[in-house]
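J.: A structural model of the following input is requested.
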Amino acid sequence: MSDLRVRALKLLTRREHSRAELKAKLAGAAESEEQLAAVLDTLQAQNLLSDHRFARQRVVARAGRYGNARLKQELRQTGVGDDDIAAALPEGGDEGERCQSVWAKKFGQLPQTPEERAKQMRFLQYRGFSGDAIRRVMRGASQ
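T.: As a prediction, this is how the structure comes out:
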């Protein structure tokens, strides 16, 4: 069990992990499912493993490039629960301002044709920004 704990701690010293991520990474080294669960429970009890902290850190790191929908999707894929996601999203700041920043960095100039406008909107949608944030940016860009 101590070998499994050492592996877990080595992974956690590099970066935060969600419980599901850490479980997947350690599954091959564990002798049994119970042993793995016990190590993960111990790490959580000692506050060395926290989905909430992982979600906050991930949102802060990626919010400058992505919208709330994309951040939610990424966090769900790493096994973070909806409560932790909802608590972490405000850490990213205002989605409208982030959307404006991403748009300005990528395009920086007003769309001249409907095709350009559609291209810019698709880009922002792919990045996970809400329709409301995109419309606000496009309205501001077309004025």
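
J.: From here on, just use CA atoms for contacts and neighbour counts.
T.: OK.

J.: Give me the neighbour count for the residue lying closest to residue 7 once chain neighbours are set aside.
T.: In space, and not counting its chain neighbours, residue 7 is closest to residue 26: 7.6 Å by C-alpha to C-alpha, 6 or more residues apart in numbering. Residues within reach of residue 26, counting by other C-alpha atoms under 10 Å, total 17.

J.: Please give the structure of this sequence too, so both can be compared:
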Amino acid sequence: MAEDVGSAPGSRKRKQRELTPLQRALALLVRREHSRKELARKLAERGIESEAASAAIGRLTGDGWQSDARFAEMLVRTRVANNQGPVRIRAELGSHGLDRDAIEAAMAAFEGDWRQVAQDLACRRFGPDFVTDLVRRRKAADFLYRRGFDGETVRFVLHGGGPED
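T.: Presented below is the predicted three-dimensional model:
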């Protein structure tokens, strides 16, 4: 009895079976949520034709496996947990091919207070008394703008979380 050279004793070679576009799309979705646009791009990268990818995505959407609304809400939650502000989150949602209504619905689903998120972030990063030091205050403002907080929120934080002037 001859054995294959280089194979371990007792091991069997598996037959590689080509996955259908639907199976590939589902395999991506079971790992995490994806937008329709993102899923189509990833399938195209794997050599799936656009018509087959569209059909697979349409079926998964119809069956409830893929949802742009669910993806958007997940993205908002994870980005807030990573201390990103609403301006940056909206831009990222737009880059995933979501329309204005889906973006607004996802942002409205966030139940927190953007001012409080920004205040907590600035205090953790620059210390609770950063508003009294002009250099740290400027750095905090730049940091919050880069994180995606709007001007009104940044002014609120720089005024110590009190009433605005």
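
J.: what about the aligned partner of the residue nearest to residue 7 of structure 1 in structure 2, helix or strand, and which?
T.: Residue pairing (TM-score structural alignment): residue 26 of structure 1 is matched to residue 43 of structure 2. Using DSSP states H and E, residue 43 of structure 2 maps to helix 36-45.

J.: right, and the helix or strand after that helix?
T.: helix 50-62.

J.: one step back: so the residue nearest to residue 7 of structure 1 makes contact with residue 4?
T.: Yes - between residue 26 of structure 1 and residue 4 a contact is recorded at 7.3 Å, counting by C-alpha atoms under 8 Å.

J.: Give the residues shared as contacts by those two.
T.: Contact with both residue 26 of structure 1 and residue 4 is made by residues residue 36, according to C-alpha atoms under 8 Å, 6 or more residues apart in numbering.

J.: can you give me the helices in structure 1?
T.: Using DSSP state H, the helices of structure 1 run over 2-14, 19-26, 33-45, 51-62, 68-77, 82-88, 95-106, 114-126, 131-141.

J.: which residues in structure 2 does the fourth one match up with?
T.: Helix 51-62 of structure 1 corresponds to residues 68-79 in structure 2, going by TM-score structural alignment.

J.: What mean distance separates the matching stretch from the matching residues in structure 1?
T.: Superposed on structure 1, stretch 68-79 of structure 2 shows a mean distance to its aligned partners of 0.7 Å (mean C-alpha distance after the TM-score superposition for structure 1).

J.: which position in structure 2 aligns with residue 80 of structure 1?
T.: Match for residue 80 of structure 1 (TM-score structural alignment): residue 98.

J.: Many thanks, have a good one.
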